[in-house]
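In: sequence and predicted model, in that order:
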Amino acid sequence: MEETIAPAMGSANHVNIVAADSEKLNNSITIDSKISFRPFVNYLKEKLQGGSDTRTRIYSYLIERFEEVPALLEPVTDAHVLEEHQDLLDMLGTTLFPVVSEQEKNMFTMSVPYEFSVFNYSTPFRKLFIDETEEHFLLPDGTTAESLKMAQCALIYEHILEKFYNIKLNEDPHLVYPVEDKKTGMKRYYKLRYDRRFIDIMPKGSLPQIQDCGVCLNSLRILDLDRQLEKMPLDLFEAEGFGVWIAEDFTIQESLDAIKKVLLHQEACDTSIINDLKKNIQALVGYNEVEVGLTPFVKLNNRFVLDETCAKHGLVSKNWKSGDAESVATYNMCVGFFSEHPEPMPLSILDEKVVEVAPFTKVLLDQGFRSYIIYPIQNNDGLLGLLELASPVSNQLDQEVMNRVEKAMPLLSLALLKNRDTFGNRIEKIIKEKFTPLQPAVEWKFAEVAWEYMHKQHTEEAAVITGNVVFDNVYPLYGAIDIRNSSVERSRSIQKDLKTHIQLVDDTLDKLQTSLHLPLLEGLKFKNFTFSQAIDNGLPAEDEVRINEFFEKEVDPVLEHLRSSHPQTQELIDNYFNLKNDYEGYLYRHRNAYETSLATINNTVLQNFEKQEEIMQQSYPHYFEKYKTDGVEYTIYIGQSIAPNNPFNMLFLKNIRLWQLSTMADIARITHALIPTLPVPLQTTQLILIHSQPLSISFRKDERRFDVEGSYNIRYEIMKKRLDKVNIRDTNERLTQPGKIAMVYSNPKEAQEYQEYILFLQSKNMLKPGMEMLELEELQGVSGLKAIRVDINLDNQ
């Protein structure tokens, strides 16, 4: 029987017990531990039941052989006993690791139970984990005594808790070794896991209550190891048998875990981490001479662009320059090639024939590479980037290597996706710093300029790039929803509050004079009365300033002094200052009522515009700029240059003009319906400026907004600024009136187009019948303006 079993251990001349270097261990962790083969024999006897005939014969033979050596069934205290029966131990190793296993992968050793002391190790194990003199069991470099203590305790307590408390811990104690492969020079990783099936552990006394220990019964983990050691000390137990350390090549998983850590530790994924990713990919491949390239492909406005910071991490692309036409052409050729051929290609032999099919590989052939793997990385949105492996050795890079890197593809796809997001964030940051937050309709143009700035930012050109954002031949539409007599209403509310404040000052001074006889108080009271009379006669702006200065610089200092010098006045003066400083209180109620009404109207108008604008953008992309004054003003620009990929037709301009007119009618009805709910019943007026000629607009960096270009186009801006208070010619009547829409024009053809829109909206009962054709007074720098004015059906729902 013995002759049919081939040794798997790689016999040694002698068997000795090799311990780890004590300097690396925490010597406070000790357990009564002895080598014995009785637990193994008992294990085999249990397996005899229900086993196959062949396995039963093998198990019976082993049991018989071990029982012939009683010294091995008792605790072994002398290593010579092991050496005397080395043949039996070799047979034991073959049983545990059958001959069908690859010899070089049989990396295992037997060990003293729960100690870092080993014996009877296989030859592959010895080469990696035992020193050359076979005096020490090597522990992983950089491992601390504390981490070894935690691993050792986890192994022991896992056994104890499962056997005596029926608790299975959520622990996976193992050791990870980084080892340099002498053949390839690459670092490989091995994981040592511990098999305790042949160890029997027994208590020496009564067991403690698990509730008193450091084990969390919810997470099934040892949360407090020191408490666990105190309440359940290891000298309470004894272990007998032998453990088995089994080494597994962990390089692939360790490389994948390292890539995960790189991605998890970086919120953003810029090109600075690509070198870390490349190192881990090289470890995954396992060849020191193999070079790795990882090139993210980034997009701008849905087209691929050559970013030098990304390209420099590739193999074929590392010398490409974004300003070089040949580099850009090669880049576009590669993107097209990989988009058409997205499947990975292992080229075991890189030669001229390959160059004919893929010309971009010539640079690699010239550099001496002879095998090459191209792995395009993509997702549902298309190409994300390219992984490259190149070796100077023919046939080194083959399908087996590609299978290894295949495991990393999901992680690399995630890295490239994050890199693409980071690139987008860089573009957006430049836009916000150099321009302003923008609407999607024009953001593409700023992205182009930001991209130009980004890859030229270290040159002299970058200083002038950001001023060149222009849209030519766009049609403007201007509208204003103004608050009727807003300045009058604001002045009236301030006047009422100041009158209340003057009355409070007067009452406070009267009460002070009942207990204090100071001529200064009479002087303040007289001046206060003078201001009261002035307010009754109106409130010019200069009087408002003078009254506030009177409160701040004359009344307040006197009251502050009296409060500190005459304690009997403190309550009265405190009350005055409390009322004065309560900006939500009755001294400010009229101003607050006006501001609340104004804000309610403006917010309602803006919300309506945003809702309507979202719908209109779907018709044709355009720029919509709105801003609050004492109402809401807006400018719309539409034209081919804003949406170069969407063919422009004048029908889109007519559509948005009709939308503008109907929206003005809707807003007038909405704001009219608000009046009963407003603290101050403010009314709105509606104004449209018609301008049929296209113009050019450019972004003004200083004001962070668009403005028109050219002397002729400046006239349009002048009209916008001076129309709000224009009168009808030869009258004092303001053009803009509540319940009406005024449309200002200078070209009779413009009026004809809008008359058609008016008739259409009158047919829908949105506007009342009839229209006024008006001539306007001359404005400074502008003459010949006319207007159409129509009544809105405010009751139409």
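Out: Alright, I've got the coordinates.

In: CA atoms for contacts and neighbours, from now on please.
Out: OK.

In: SS state for the residue of the chain most remote from its centre?
Out: In the chain, the residue that sits farthest from the middle, by Cα atoms, centre = their mean, is His517; the gap is 70.0 Å. Following DSSP: H, G, I helix; E, B strand; the rest coil, His517 is assigned to coil.

In: mind listing the helices for the stretch 351-500 of the chain?
Out: Along the stretch 351-500 of the chain, the stretches classed as helices by DSSP state H, counting those that start in this stretch are 352-357, 362-366, 399-406, 409-434, 440-454, 462-465, 486-513.

In: in the fourth one, what's buried?
Out: By that I understand helix 409-434. Under the neighbour-count criterion of 16 or more other Cα atoms under 10 Å, helix 409-434 has 409, 411-424, 426-428, 430-431, 434 buried.

In: and here's the other structure:
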Amino acid sequence: MKNAKNYPGCPFRTELDLSGLIRYWKQNLNQKESTLQYASKEILQQIEKAVELHKPIQDPSVLEKHSDLIRILMSAIFPTALSDSVLMGAHVPFNFSGFYATPGYTEILPFDKPREDIRLYSDTADTSKGTIMMAYLFILNKYFGTNIDYQLPIILGLPDKKTGLERIYNLEFDTRFIEVIALEKPEMPDSKTIAMLLENLYDVELWRRYIRPENFVFRGFALHKLVDVTDQEMLSSIKYYLLKRDAVTCGVNFLTIQEKIQALFALPDLKLGIVFFDPNNNIISSGGISDWNSFMIHDHQENLSCSYFSNSIYDKAFTEKKPVIIENLAKYDRKTKIEKALLEQDIKNIIIAPLTNNGEVIGMLELVTPNPGDLNFINAGKLSNVLPMFSAAITRVLGDLHNEVRAAIQKECTAIHPSVEWKFLQAGYEMVGQNQKEGKTTLPEIVFDNVYPLFGMSDIRNSSVLRNQAIREDLLENLSMAKHIIERILEYRNMPILDELIFRINTEMSQIEPGLASGSESGVISFLKEEVNPAIQLFRNHNEEIKNLTDNYFNELDPDLGVIYHKRRDFETSLTKVNENISKFIENAEVQAQEIVPHYFEKYKTDGVEYNLYLGQSLLQNGTFDTLYLRNFRLWQLITMCDIARSIDELQSELSHPLEIAQLILVHSEPLAIRFRQDEKRFDVDGAYNIRYEIIKKRIDKAHIKDSGERLTQPGKISIVYSRESDATEYLRYLEYLKAQGFLCGEVEQFEIEELQGAKGLHALRITINQDRKTSDSSDNSLIDDLISQLEEA
């Protein structure tokens, strides 16, 4: 025991005194029903003889001299049966000079060598200041009439000597054997001063001015008890860190959480990992969140499909939504590639705990060690309190990450077809992850390999001719009306310039009468707007007749274009109606077709509607693609085109300008690749060989039958262009079947197509659509299923 008077930092005089404990023994030994009746009179005699123990002890040798008796006296406080488990020591009052303790206590806080690796978790700057303030409060209660709980919380953190991990202890004080003696009558501070002192609880110098330490002496001894609160403190600290927004996105924070979980389990070799799931988009990832990783996908830079962990212990945790504990992975008898990969990382012991949000698994918490049995069914219960906090942290991160990914995709790609959104999200997660690790990056290439294309076109027949005809008729009407007004003006104002203007009007009319040549439209419009109309406007108010003619003329002009727009408006309105009808019909049919098998679809409106459809295994998030789907969609395409033709036929009565459509299908049986082009924000076929397919698409609508001069596409008919005889055989079956069902009529025509630039050897089938058949319900697939069954049998 150190000399109490010289204890550093203590402003009070403190004296070790066992007289209180001796009185306790005497009182109990002299009672008939005392719990200490087992003690003999010899103990009383020993107590009486040890006169040095009845007064304050200044000399440490006194304790050694009476060590056996002190051991007996202290047994009333230190239960012998619990000496190995209770962490308790006896000290000089409000002083850390100890003189008696259990073995466990001195192992943690040895008396002979104060530890310098103590971490203080209390509000005080150090433990000595906390004990000093407890002494002041002790005085306040005894001499100034207060009733304050002076047991200030002192939480200590100390590295465990065996594991090196921090253990947390609450240092509790028992002061029942302490008394304080005032050496002179203390001055009484008023209530206002006491309140001020309590507001500045740890300001030792302030307290010293009002309560002078030299006027008091503490006698007796204090009991210090260490209560292990590691689990509670670590759980609380883990929760605190998990509430931070970057709890699992900051590597430093995550490693701090790992250290605290190591301390919670008392396992220095324990490591922590997290993997998150986005089941809606079939994504497993840990990259893009932090610089830590998941042990399941530690060697994968890219995001993975959820099928990656099928039949593994992760799959079990995901399915059962409860932790899976493997005490010895080496002895696990149902190893998949996942378990084998874990063993390669020297992981023998693992807990996989699913993290959920609204009943859906959004991630997995991984606790791993190289030592079998470290993690088991008993200590796994410690996780139950923190799993909801990990789930909340991952939910928060996934929400932020999802918004960031969508913003990045929106910037790079604009609108995305729902069927391929999952692929863009995967690429987006990868891009965001690379941004965090390496700085700004671009969206990875999006390519779908081995997909089968379907191309279709519902083209408005002779749309260019009809548009030019409507423009010509409008211009002729405009020139004719202008000529009539100028002729009437000439009757009142004989001006040679007006004769010249009529001459030029006649010239323009004669030039466009046979048809519009290149540049004719813009030339006539400029002539009308810049010369004719200003001349008419000049004489507008000449007289009442001219004014009426002029007003009627300008009322006929389109207010935006400044020329007559009657026939052209009728044509454009009808064209828009037809386009919208075709487009809406295809969209509705395509939505239902997505339910058969997901596929990529895009359409374009021109003078009519053309569309691309791609399907194949690489486009599927889940499931398996079969060529049966391809045949199904080819038949679906034919039926849809028949229905489009009939719907447009029914629309004719609503059109101010009659229009007809011709329909075309391009068959391409070889799978190809499509790549997303970020510059044009669309998919294009990939590879030099596949470019031929794009060339053919752009040219076949104007193709002619070889050696005939006849246009291949014709109103009321479907033309099917192909290059392989096997394609013709397949489609002939479809056509015969649809004839039997009333969709088609007449004979199937077969042609060779004239040579196109960049495309040779093309052939075509052509057949008439039965306009009398009622439009089918596109949601009814019984016709398709029936034919597919026949094809399968064949």
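Out: Sure thing, it's come through. Nothing here was measured: the structure is a model prediction, and the numbers come from that model.

In: got a TM-score for the two of them?
Out: In this superposition the chains share a TM-score of 0.54, using TM-score structural alignment, normalised by the length of the second structure; 544 aligned residues with a Cα RMSD of 6.0 Å.

In: what's the closest of the helices of the stretch 351-500 of the first structure to Lys740 of the first structure?
Out: Evaluated over these, closeness to Lys740 of the first structure peaks at helix 486-513, with 17.1 Å, by Cα to Cα.

In: ok and the lengthiest strand in the second structure relative to helix 421-438, angle-wise?
Out: For the second structure, the longest strand by residue count, based on DSSP state E, is strand 447-460. Here strand 447-460 of the second structure runs at an angle of 140 degrees relative to helix 421-438 (axes from the mean of the first three to the mean of the last three Cα atoms, to 10 degrees).

In: and the counterpart of Ile502 of the first structure in the second structure, what is it in contact with?
Out: Superposed on the second structure with TM-score structural alignment, Ile502 of the first structure falls opposite Leu479. Residues near Leu479 of the second structure by Cα atoms under 8 Å, 6 or more residues apart in numbering: 505, 509, 528.

In: the second one pairs with which position in the first structure?
Out: The reference is to Met509 of the second structure. So, by TM-score structural alignment, Met509 of the second structure is matched to Ser532.

In: pull the number of nearby residues for Met134 of the second structure.
Out: 19 (other Cα atoms under 10 Å).

In: doesn't Leu88 of the first structure fall inside a helix?
Out: Yes: when three-state DSSP is applied, Leu88 of the first structure is found to be in a helix.

In: state the distance from it to Ile199 of the first structure.
Out: Distance from Leu88 of the first structure to Ile199 of the first structure, counting by Cα to Cα, to the nearest Å: 19 Å.

In: before we move on, the earlier item: go through the contacts of Leu479 of the second structure and flag which are in strands.
Out: Reading strands off these, I find no matches (DSSP E).

In: conserved subset of the residues you listed in the first structure?
Out: Using both residues aligned by TM-score structural alignment, their matches' Cα atoms under 8 Å, the first structure keeps these contacts from these: 505, 509.

In: could you dump the helices of the stretch 351-500 of the first structure to CSV with distance to Thr671 of the first structure?
Out: Below are the helices of the stretch 351-500 of the first structure laid out as CSV (distance: least, Cα to Cα, whole Å):
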stretch, distance to Thr671 of the first structure
helix 352-357, 69
helix 362-366, 70
helix 399-406, 63
helix 409-434, 34
helix 440-454, 29
helix 462-465, 44
helix 486-513, 15
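
In: what angle do the longest helix along the first structure and helix 440-454 make?
Out: Scanning the first structure for the helix with the most residues, using DSSP state H, yields helix 589-619. Inter-element angle recorded for helix 589-619 of the first structure and helix 440-454: 80 degrees (by the same axes, to 10 degrees).

In: can you name the residues in contact with the helix or strand just after helix 589-619 of the first structure?
Out: Sequence-wise, the next helix or strand downstream of helix 589-619 of the first structure (DSSP states H and E) is strand 623-628. With contact meaning Cα under 8 Å, 6+ apart, strand 623-628 of the first structure is reached by 439, 441-442, 602, 632-638, 642.

In: pipe those residues into JSON lines and attach distance to Glu308 of the first structure per row.
Out: JSON lines is the format used below for the contacts of strand 623-628 of the first structure (distance: Cα to Cα, whole Å):
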{"residue": "Gln439", "distance to Glu308 of the first structure": "28"}
{"residue": "Ala441", "distance to Glu308 of the first structure": "28"}
{"residue": "Val442", "distance to Glu308 of the first structure": "26"}
{"residue": "Asn602", "distance to Glu308 of the first structure": "47"}
{"residue": "Val632", "distance to Glu308 of the first structure": "45"}
{"residue": "Glu633", "distance to Glu308 of the first structure": "44"}
{"residue": "Tyr634", "distance to Glu308 of the first structure": "41"}
{"residue": "Thr635", "distance to Glu308 of the first structure": "39"}
{"residue": "Ile636", "distance to Glu308 of the first structure": "38"}
{"residue": "Tyr637", "distance to Glu308 of the first structure": "35"}
{"residue": "Ile638", "distance to Glu308 of the first structure": "35"}
{"residue": "Ile642", "distance to Glu308 of the first structure": "28"}
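
In: now, the residues you listed that are in strands?
Out: Cross-referencing those against strands under DSSP E gives 632-638.

In: please pick the buried ones from those.
Out: Neighbour counting by 16+ other Cα under 10 Å classes 632-638 among those as buried.

In: circling back: number of residues surrounding the match of Met509 of the second structure?
Out: Ser532 of the first structure, neighbours per other Cα under 10 Å, totals 19.

In: give me every residue that touches it.
Out: Residues near Ser532 of the first structure by Cα under 8 Å, 6+ apart: 499, 502.

In: mean per-residue distance, the longest helix of the first structure versus the second structure.
Out: Compared with the second structure after the fit, helix 589-619 of the first structure shows a mean deviation of 1.7 Å (mean Cα distance after the TM-score superposition for the first structure).

In: what about stretch 504-519 of the second structure, how long is it end to end?
Out: Using Cα to Cα, first and last residues of stretch 504-519 of the second structure are 17 Å apart.

In: got the buried residues for that stretch?
Out: 505, 508-509, 512.

In: what does stretch 553-567 of the second structure give?
Out: Neighbour-count burial for stretch 553-567 of the second structure, counted by 16+ other Cα under 10 Å, picks out 553-554, 563-567.

In: for Asn280 of the first structure, grab the count of nearby residues.
Out: Quick note: Asn280 of the first structure (other Cα under 10 Å) scores 23 neighbours.
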